[in-house]
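*Asks:* just the structure for this:
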Amino acid sequence: MRVLVGVKRVVDYAVKVRVAADKKAVDLANVKMSMNPFCEIAVEEAVRLKEAKKATEIIAVSIGPKAAAETIRTALAMGCDRGIHLTTDARTDQELGPNSVAKLLAKVVEEESPDAIILGKQSIDGDFGCTGAMLAEHLKIPQCTFAATIDFDAKTVERETDTGTEVVSFPSLPAVFTADLRLNEPRYATLPNIMKAKKKKIDTKAADSLGVELNEGNTVLEVFEPPPREAGIFVDDVDGLVDKLKNEAGVL
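*Replies:* A predicted model of the protein is given here:
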């Protein structure tokens, strides 16, 4: 089984983002970037499949600027075999939306013919959570999203839902899977593997050379920080709390 895994370069989860001066986007100048946490989970799942002798090759794909090659190298250090970098100057946090990404990934899938495509369920910059579903629709193949466990032998996936989990089956491969937090805990790349990753192959091609229309049809009008929350108040007793909730908050 050959596995294709998507990895996205995003602002590191521990960074406090700042709005740019023109209020059109988040300021990315001198900001630490890293692999999207859900993509790390997808990579880990693919590597575990290879360690279990169920996968023969893992291909890491990233779409973004030149610096996105660093994200692919991280995936290679974690255990992926080779990388594909679709280069674009479009901002992947707003200009390059999920449908454009899905169409670009569909082109890669058509060329590589993997048996399984594993993506993170969402990216922490856009939080759309729909790229995997859109990719499956473009390819007309099964999809299993928000996966907490994947059993390729039984062809079942345990999915996260708002009310718990559910187990669904997929009829056949190829199929698209998106990784949820409970799927696994990603490993840290070891120094020897980081050194080995430098020698692994990354194929680079321009995203606009694949014949895909990248215009999402959406325009960001303004980006702004949420208004600060008002300070809370103290009440003297339970009766005072009930009075506030009933007569001021109107929740009772």
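
*Asks:* please count neighbours and contacts with C-alpha atoms only from this point.
*Replies:* Fine.

*Asks:* buried set for stretch 191-202?
*Replies:* Residues of stretch 191-202 classed as buried by neighbour count (16 or more other C-alpha atoms under 10 Å): 194, 197, 202.

*Asks:* another for comparison:
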Amino acid sequence: MSLRIVVCVKYVPDATGDRHFAEDLTTDRESVDGLLSELDEYAVEQALQISEEADDAEITVLTVGPEDAKDALRKALSMGADKAVHVEDDDLHGTDALGTSAVLAKAIEKTGYDLVMCGMASTDGTMGVLPAVLAERLGVPQVTLLSEVSVTDGKVNGRRDGDTATEHLEASLPAVVSVTDQSGEARYPSFKGIMAAKKKPVESLDLDDLDIEADEVGLEGAWTKVDDATPRPPRTAGTVVNDEGEGGKQLAEYLAGQKFI
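*Replies:* Sure thing, here's the model as predicted:
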């Protein structure tokens, strides 16, 4: 029987762009370029490695987001995933991590799965709670923050590296796994992979398809919201130290005044 792997990925604003909030204090995704979250690329890579070791496996990449989120799916498909599912609905605007986990859980159940893989966090929200909440909603074990992961004999095995200890973990499938940025560099899509991705199936779902009411998600159903935000002040001109023989002294006085030393 084929090993069904679902990788949850997110389309996020480019961290190198000018990111800010929209008028409703949600992330402005219109005025900045987006891309597949770098931390999710590690999850795609580990799913591909597991698939290569398995006798028979199929990788589905899943995302929740606007029309442009298909770009994140295409990136994962060009890396080697087999197919994709895109959940898009206007009522999802402003959905928080809890709401997103509910949508993902429904989509995963509809798709079918043995192993769900996630990155350790998204590069925009950086909450890192979604894999655990998703496992709770699905009613399956979670094995999170792994730097090494494999699947053998119906079980997922992994290594979690902490500051003071290393843990070796195991859980029976089905399960939810998250991997860290120490799990191995993600591969670059080849030209052949990019061309092949254009022909791979991308299924579109909305809230009706998942039997989710609009008031359960979006800003209205969010458990967490941004109440207030203050723009970062513009960068001011730095202090110039003119070295006329006492530059070191002036530098030390400045650092002491700023309490750096």
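
*Asks:* can you give me the TM-score here?
*Replies:* Overlay of the two chains. TM-score (TM-score structural alignment, normalised by the length of structure 1): 0.83; 242 aligned residues with a C-alpha RMSD of 2.8 Å.

*Asks:* can you tell me which of the buried residues of stretch 191-202 of structure 1 is nearest Glu95 of structure 1?
*Replies:* Closest approach to Glu95 of structure 1 among those (C-alpha to C-alpha): Ile202, at 24.4 Å.

*Asks:* still on that earlier bit, now the buried residues of stretch 191-202 of structure 1 as JSON lines including distance to Asp89 of structure 1 and secondary structure?
*Replies:* Shown next, in JSON lines, are those (distance: C-alpha to C-alpha, whole Å; DSSP: H, G, I helix; E, B strand; the rest coil):
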{"residue": "Ile194", "distance to Asp89 of structure 1": "27", "secondary structure": "helix"}
{"residue": "Ala197", "distance to Asp89 of structure 1": "25", "secondary structure": "helix"}
{"residue": "Ile202", "distance to Asp89 of structure 1": "18", "secondary structure": "strand"}
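
*Asks:* quick one, what contacts the residue nearest the centre of structure 2?
*Replies:* Geometric centre of structure 2, nearest residue: Ser122, 3.7 Å, by C-alpha atoms, centre = their mean. The contact partners of Ser122 of structure 2, by C-alpha atoms under 8 Å, 6 or more residues apart in numbering, come to 10, 12, 37, 39-40, 128.

*Asks:* helices of structure 1, start to end?
*Replies:* 37-51, 68-78, 98-112, 131-139, 191-197, 238-243 (DSSP state H).

*Asks:* let's have those in a markdown table, adding distance to Asp22 of structure 1.
*Replies:* As requested, those are exported to a markdown table (distance: least, C-alpha to C-alpha, whole Å):
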| stretch | distance to Asp22 of structure 1 |
| --- | --- |
| helix 37-51 | 28 |
| helix 68-78 | 25 |
| helix 98-112 | 24 |
| helix 131-139 | 28 |
| helix 191-197 | 38 |
| helix 238-243 | 43 |
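
*Asks:* ok, which of these comes nearest Ser62 of structure 1?
*Replies:* Judged by C-alpha to C-alpha, the one of the helices of structure 1 that comes nearest to Ser62 of structure 1 is helix 68-78, at 6.6 Å.

*Asks:* flag every buried residue along the closest one.
*Replies:* Buried-residue list, helix 68-78 of structure 1, by 16+ other C-alpha under 10 Å: 68-69, 71-78.

*Asks:* go on, stretch 112-131 of structure 2?
*Replies:* Buried residues in stretch 112-131 of structure 2, counted by 16+ other C-alpha under 10 Å: 113-123, 128, 130-131.

*Asks:* all strands of structure 2, in order?
*Replies:* 3-8, 11-13, 34-36, 57-64, 83-87, 115-119, 142-146, 148-152, 155-161, 166-172, 175-179, 202-205 (DSSP state E).

*Asks:* before we move on, back to that, farthest-separated two in the contacts of Ser122 of structure 2?
*Replies:* Using C-alpha to C-alpha, the contacts of Ser122 of structure 2 span at most 14.5 Å, a distance reached by Val12 and Gly128.

*Asks:* show me the contacts for Pro171 of structure 1.
*Replies:* Applying C-alpha under 8 Å, 6+ apart to Pro171 of structure 1 gives the contacts 142, 155.
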